[in-house]
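S.K.: missing the sequence, but the structure's below:
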């Protein structure tokens, strides 16, 4: 289908331009969301947009999921805010209990709640520094961890995130990651880990590191799945040297990769886990969960925030987790990933510009390259634009902007997914 532009959309776009800061962009500026169905957004003219982006991996259980809507309605009728640092409430405690139970590892854990992924990552770093008494934090090439000053220091990509926003927080050091498509031939996951460890040992020193922070599958950096053995080797080195291993599961968590958390795939148990995005059915909520000794090392009053763990968001999170269990959404993610691989994987052999279809579960990246293997962001942009014109929402990502990421709601109907993938496959062939 071709999505029309309308006078209503144009009028709304004009109001937006007059009221919203220019630095806040929109991928589809003429299509204002007014409603949703499973796997579909509806704009101001009633046009249906197949949603393969889920609000950047947020609406995992669907947009306006009935259980989430009802839970928020009930909570709103009781009270909408009672700062947990003043008056505690059961919803906050219940979400922390769920996080402690669901995140990897059977050890004793504690959790704290915040508003966004960047807040979660920043607080995880704070906790690691406080608990270890060390200053340095290691991150990786292609990493994305947020847009606050500290998380921009942790993030690798300059445009549009870091450009002219510095100076950034110090004591942040970057190491090479495992990027199988672009690593030297034959470099295994443990080899890549040894490369990173040697880099950090030489340039920082293990005894100065409070934390190693990594996305188990890199998100904005290009949906990069590290080679098997990379994460376990890093985690082992951290454990041997008293370094907190922090998993940024903001985008990978909550069934997205076919398991509750991406670390589960290789049996990695992080010391601290940062979560957000899919946790609360579209409401702003984030968490840090970790070893009780690390979390409890922070002095009373050292963690918190006015809105962290808001009652409405907590109610939404509990309903979201219940929905994930009841609808077996980790298994749904695997089915979605298998469908995407079956439909798009064969195009790699047909079209040299498509170098790889990679991912886990319903977190899939398509990397585009030129004849010399160099990143081809212009091809990714053309493919994405063609999809948008046909009413299919896809997102680009990658350090070089040459990757299309597919991160659909896990409740997307099979026929809707099939139609979206047909449009995307046609776009790849035509571009």
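M.R.: All right, it came through fine. What you are looking at is a predicted structure, and each value in this text was computed from that prediction instead of being measured.

S.K.: going forward, measure contacts between C-alpha atoms and count neighbours the same way
M.R.: OK.

S.K.: Setting the sequence-adjacent residues aside, check what's closest to residue 43.
M.R.: residue 33 (4.5 Å; C-alpha to C-alpha, 6 or more residues apart in numbering).

S.K.: Tell me how far that neighbour lies from residue 48.
M.R.: 10 Å (C-alpha to C-alpha, to the nearest Å).

S.K.: More neighbours: which of those two?
M.R.: residue 48 (20 against 16; other C-alpha atoms under 10 Å).

S.K.: these two touch, right, the more buried one and residue 42?
M.R.: Yes - counting by C-alpha atoms under 8 Å, residue 48 does reach residue 42; the two are 4.7 Å apart.

S.K.: what's the overlap in contacts for residue 33 and residue 48?
M.R.: In terms of C-alpha atoms under 8 Å, 6 or more residues apart in numbering, residue 33 and residue 48 are both contacted by the residues 41-42.

S.K.: In the chain, mark out all the helices, start to finish.
M.R.: 7-19, 54-57, 66-78, 90-102, 117-132, 149-154, 189-203, 230-240, 292-295, 311-326, 329-344, 347-350, 377-389, 414-430 (DSSP state H).

S.K.: okay, pairing it with this:
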């Protein structure tokens, strides 16, 4: 009897193999600047963070790892971002058409806008988008770094490529010890990075929908409309709240002039949703800003993209459910469409399990450390949301705490997507229904 893995199991196994392979490469003496083998936990943590496009690190990427090590890390988060975009898109197609994947996938999304003949078609389209976006951003960054900062062409090119690939894949890795704080007032560096973060994190189905029907938004799918609306609200809301809380903070936005404050607040709002770069000191932010980051990091970006979190689509569906309940309506509706009950149940499941992971991760680390609770919570949500922002305690955590973060990164990156797909693909109609009752709520 032939044993067939569930598609979601195949995705998880593929990412696990990439992590183990990356760990082995990073343990080679060639990967370390000192020419000695890196400790297994350092290599493993870095590989998990790279493949899961998170960006949390326990050693400085630019000084600890050699050129070979940095290339390996970049390759890992490129594989992680590209692989997840492709896998999530394919799983999404399977969900939308209730098909089983064997050797080919012949399917379209519910609006028939995504006519993809097979697995190779999806991969080629994702590859094209990824390559063009990364090349454009890399070119812009390279020119800016050479012309404005007098970096030699080879250094400017490497920095431009590394940060462009990291930004598009929402990986958050930087070869600078201060991330992008040295460019906090340079719009020609931060704006291209922000563009790459948004394009990579919005999700491939949305990008395809925008390209295919850019002249007629009325024909966009409900998923695209919800994702764009929720993303806009989160970006604008995060920007305004960060301005409010950090405006007079002498360690962040306080000393800056108005244009620089606006730029840094906008960059922080974009990056907080899963990119992991920072142009101001995260550890010096107010506790109110940390609380905002908890929410933004937990939500994340769009489905089938390089972003992490429980996804904006999930939160949008839950918001529609709450609005419908408040208005006394039995259906959740938006843009003239009704959200299916199965999608609502899946959104609730993802949110509850994601919250449970954050709570369990926080408790597990607090048992083994005396670090402040708010900083531990920040670190846990950053790991689960595959964000990569840190208040600076990652390297201070005990080995057990760092291993907990690796589990959270893997689960947050691979688990949420495969869980959602498994729930949808495993849905089946029961031949009977029990009598209905209404338990007391609240």
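M.R.: Received, thanks. As the structure is a prediction and not an experimental result, all values here were calculated from the model.

S.K.: care to give me the TM-score?
M.R.: The TM-score (TM-score structural alignment, normalised by the length of the first structure) is 0.32; 231 aligned residues with a C-alpha RMSD of 7.3 Å.

S.K.: Isn't the residue nearest to residue 43 of the first structure up against residue 40?
M.R.: No - applying C-alpha under 8 Å as the test, residue 33 of the first structure and residue 40 come out as separate, 10.3 Å apart.

S.K.: rewinding a little: the helices of the first structure: which one's closest to residue 360 of the first structure?
M.R.: helix 329-344 (6.7 Å; C-alpha to C-alpha).

S.K.: Would you mark the buried spots in that closest one?
M.R.: Buried positions in helix 329-344 of the first structure, judged by neighbour count with 16 or more other C-alpha atoms under 10 Å: 329-337, 339-341, 344.

S.K.: ok, so of these, who is nearest residue 110 of the first structure?
M.R.: residue 330 (24.1 Å).

S.K.: Would you agree the closest one is in contact with residue 324?
M.R.: Yes - using C-alpha under 8 Å, residue 330 of the first structure is in contact with residue 324, at 7.5 Å.

S.K.: Which of the buried residues of helix 329-344 of the first structure sits closest to residue 317 of the first structure?
M.R.: residue 329 (14.8 Å).

S.K.: separation between the closest one and residue 344 of the first structure?
M.R.: 22 Å.

S.K.: And for residue 356 of the first structure?
M.R.: Counting by C-alpha to C-alpha - residue 356 of the first structure and residue 344 of the first structure are separated by 10 Å.

S.K.: before we move on, what about residue 291 of the first structure?
M.R.: In terms of C-alpha to C-alpha, residue 291 of the first structure sits 41 Å off from residue 344 of the first structure.

S.K.: Which neighbouring elements make contact with the helix or strand containing residue 205 of the second structure?
M.R.: Using DSSP states H and E, the element containing residue 205 of the second structure is helix 204-212. Under the contact criterion of 3 or more C-alpha pairs under 8 Å, 6 or more residues apart in numbering; DSSP states H and E, helix 204-212 of the second structure touches helix 67-97, helix 222-246.

S.K.: Which stretch among the ones you listed is buried most, on average?
M.R.: helix 67-97 (a mean of 22; mean count of other C-alpha atoms under 10 Å).

S.K.: can you state the direction angle for that helix and helix 204-212?
M.R.: Relative orientation of helix 67-97 of the second structure versus helix 204-212 (axes from the mean of the first three to the mean of the last three C-alpha atoms, to 10 degrees): 80 degrees.
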